[in-house]
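[1] here you go, sequence then predicted model.
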Amino acid sequence: MTSLPTLAKGRSAAGKPLHLVGFRVGNEEYCFEILTVQEIIRIVPITAVPDAPEHVEGIINLRGRIVPIIDFRRRFRITGERTVDEADRVIVVTGTGNATVGFIVDGVSQVMKLPAEDLSPAPAGGAGCDAEAIRGVGNVGDRLVIVLDLDKMFSADELTTLTGVS
């Protein structure tokens, strides 16, 4: 049996269930570890930032803290246009070093527990250039969910540029 990766905050995945927040983008379901999710908010007015990367929608002021907002679809090159509707949300997440970003998603699905033995490694070479951001693929009922590793979604330089946190 392959050993599972170490989770953020130094906890071992072996034998312990993962506590995840699931969300939808297009037809797929993704998850962040629940401890990285600061909050989930409705879409609010977003201030555009000149010369920002294409996937950066802009910034918001979240109770005095400036948070960059990332369009998940554009960041991970998911095809299909995003249509704005009532289900859209911003998932505000905080990674290692207190770098906080928000992701625009099509909807939040559920909080779930995934037994560690139900997490399979991401398929090698099949997930494109951002494959390192995928911690693994989990079976939840009759569907597959993609478990993301927040700390590997951006390079250190990109995260510093986005958040000012190095």
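    All right, it came through fine. Residues are numbered from 1 along each chain as shown.
[2] going forward, measure contacts between C-alpha atoms and count neighbours the same way
    OK.
[3] who are the packing partners of whichever strand or helix holds residue 92?
    Residue 92 is located in strand 89-94, with elements delineated by DSSP states H and E. The contact analysis (3 or more C-alpha pairs under 8 Å, 6 or more residues apart in numbering; DSSP states H and E) places strand 89-94 against strand 37-42, strand 100-105.
[4] please state the offset of the last one from the chain centre?
    Taking C-alpha atoms, centre = their mean, to the nearest Å, one finds the center of strand 100-105 at 7 Å from the center of the full chain.
[5] by contact count, what packs against that strand?
    Using 3+ C-alpha pairs under 8 Å, 6+ apart: strand 100-105 touches strand 18-25, strand 65-71, helix 72-75, strand 89-94.
[6] before we move on, the earlier item: run the angle between the strand holding residue 92 and strand 37-42 for me.
    Angle of strand 89-94 versus strand 37-42, following axes from the mean of the first three to the mean of the last three C-alpha atoms, to 10 degrees, is 160 degrees.
[7] and residue 160, how far from residue 88?
    27 Å (C-alpha to C-alpha, to the nearest Å).
[8] who has more neighbours out of these two?
    residue 88 (20 against 13; other C-alpha atoms under 10 Å).
[9] quick one: the helices in this protein?
    72-75, 156-163 (DSSP state H).
[10] comparison target, given below:
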Amino acid sequence: MTKDKSPMDQAIKETSIKNGKYLTFSLEQEEYGIGILKVKEIIGMMPITSVPRTPRFVKGVINLRGKVIPIVDLRAKFGMESIPYTERTCIIVVEIDSKDATVLIGIVVDAVSEVLNIHGDEIEDTPAFGTHLDTEYIMGMAKTEGGVKILLNIDRVLSIKEIQNIQGVM
């Protein structure tokens, strides 16, 4: 017979999941973070091959050492204004756990900032922005000396259906 976990046990588990190292990056004027264990590599911008009939936020694919990697522009995914790429623009290759498999996807960001060690007590839950706003892709808000960093649950930035659609064209 298994014992149900108490709210305190659940809170400790959630805090330990959030506790750790995060790669931080910028989009517009905001700072975001992704758990470092999800990051496989950071590469400079390279030619992206467009794939017809994909969503606007899917920029296409790249050939990374013989592997075809789909590329998602986070600015477009988050509904931000498109800007020209600069010398600081880069692709972060992340590992996403989807329903069926683990998938490598490149995300285009304005600039990579640093790796931060963020403790669970520095992370607050995502505030309630309203009943109709989907924020399940936000893991929490990290309070740092430089302000607030939005911590992303990269597995939820794209929906399962979006991941399947991207896999379908690869």
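    That came in fine, so what should we check first? In this text the structure is predicted, and so the values were computed from the model without any measurement.
[11] related to what we said a few turns ago, burial-wise, tell me which of the helices and strands packed on strand 89-94 of the first structure comes out on top.
    Most buried of these by mean neighbour count (mean count of other C-alpha atoms under 10 Å) is strand 100-105; its value is a mean of 23.
[12] that strand vs the second structure, average distance?
    Aligned to the second structure and superposed, strand 100-105 of the first structure gives a mean residue distance of 0.8 Å (mean C-alpha distance after the TM-score superposition for the first structure).
[13] what's the matching range in the second structure for that strand?
    The alignment of strand 100-105 of the first structure onto the second structure (TM-score structural alignment) covers residues 104-109.
[14] what's the match for residue 66 of the second structure in the first structure?
    So, by TM-score structural alignment, residue 66 of the second structure is matched to residue 64.
[15] returning to that earlier point: got the helices of the first structure as TSV, with distance to residue 106 of the first structure columns?
    As requested, the helices of the first structure are exported to TSV (distance: least, C-alpha to C-alpha, whole Å):
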stretch	distance to residue 106 of the first structure
helix 72-75	9
helix 156-163	22
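[16] quick one on the thing from earlier: residue 142 of the first structure is nearest to which of the helices and strands packed on strand 100-105 of the first structure?
    strand 18-25 (14.8 Å; C-alpha to C-alpha).
[17] other SSEs contacting the closest one?
    Looks like strand 18-25 of the first structure contacts strand 28-33, strand 100-105, strand 107-114 (3+ C-alpha pairs under 8 Å, 6+ apart).
[18] tilt between it and strand 89-94?
    Using the same axes, to 10 degrees: strand 18-25 of the first structure against strand 89-94 is 140 degrees.
[19] can you check which part of the second structure strand 18-25 of the first structure sits on?
    Alignment of strand 18-25 of the first structure against the second structure: residues 20-27, by TM-score structural alignment.
[20] what's in contact with the matching stretch?
    31-36, 39, 74-75, 109-120, 149 (C-alpha atoms under 8 Å, 6 or more residues apart in numbering).
[21] filter those down to the buried ones, ChimeraX style.
    Selection command for ChimeraX covering only the buried members of these, criterion 16 or more other C-alpha atoms under 10 Å:
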select :31,32,33,34,35,36,39,74,75,109,110,111,112,118,120,149
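[22] Provide a list of residues in contact with the residue lying closest to residue 74 of the first structure once chain neighbours are set aside.
    Excluding the flanking residues, the one nearest residue 74 of the first structure by C-alpha to C-alpha, 6 or more residues apart in numbering is residue 55, at 5.0 Å. If a contact means C-alpha under 8 Å, 6+ apart, then residue 55 of the first structure has 70-75 as its contacts.
[23] likewise residue 42 of the second structure?
    90-93.
[24] for residue 69 of the first structure, see how far away residue 51 of the first structure is.
    Here the distance between residue 51 of the first structure and residue 69 of the first structure works out to 14 Å (C-alpha to C-alpha).
[25] neighbour-wise, which of those two wins?
    residue 69 (24 against 7).
[26] how close does that one sit to residue 88 of the first structure?
    13 Å.
[27] kindly report the same for residue 139 of the first structure.
    Distance from residue 139 of the first structure to residue 88 of the first structure, by C-alpha to C-alpha: 24 Å.
[28] again with residue 125 of the first structure
    Using C-alpha to C-alpha, residue 125 of the first structure is found at 30 Å from residue 88 of the first structure.
[29] returning to that earlier point: following superposition onto the second structure, what is the mean distance for the strand holding residue 92 of the first structure?
    Counting by mean C-alpha distance after the TM-score superposition for the first structure, strand 89-94 of the first structure comes out at 0.4 Å.
[30] report the buried residues of that strand.
    Buried, per 16+ other C-alpha under 10 Å, within strand 89-94 of the first structure: 89-94.
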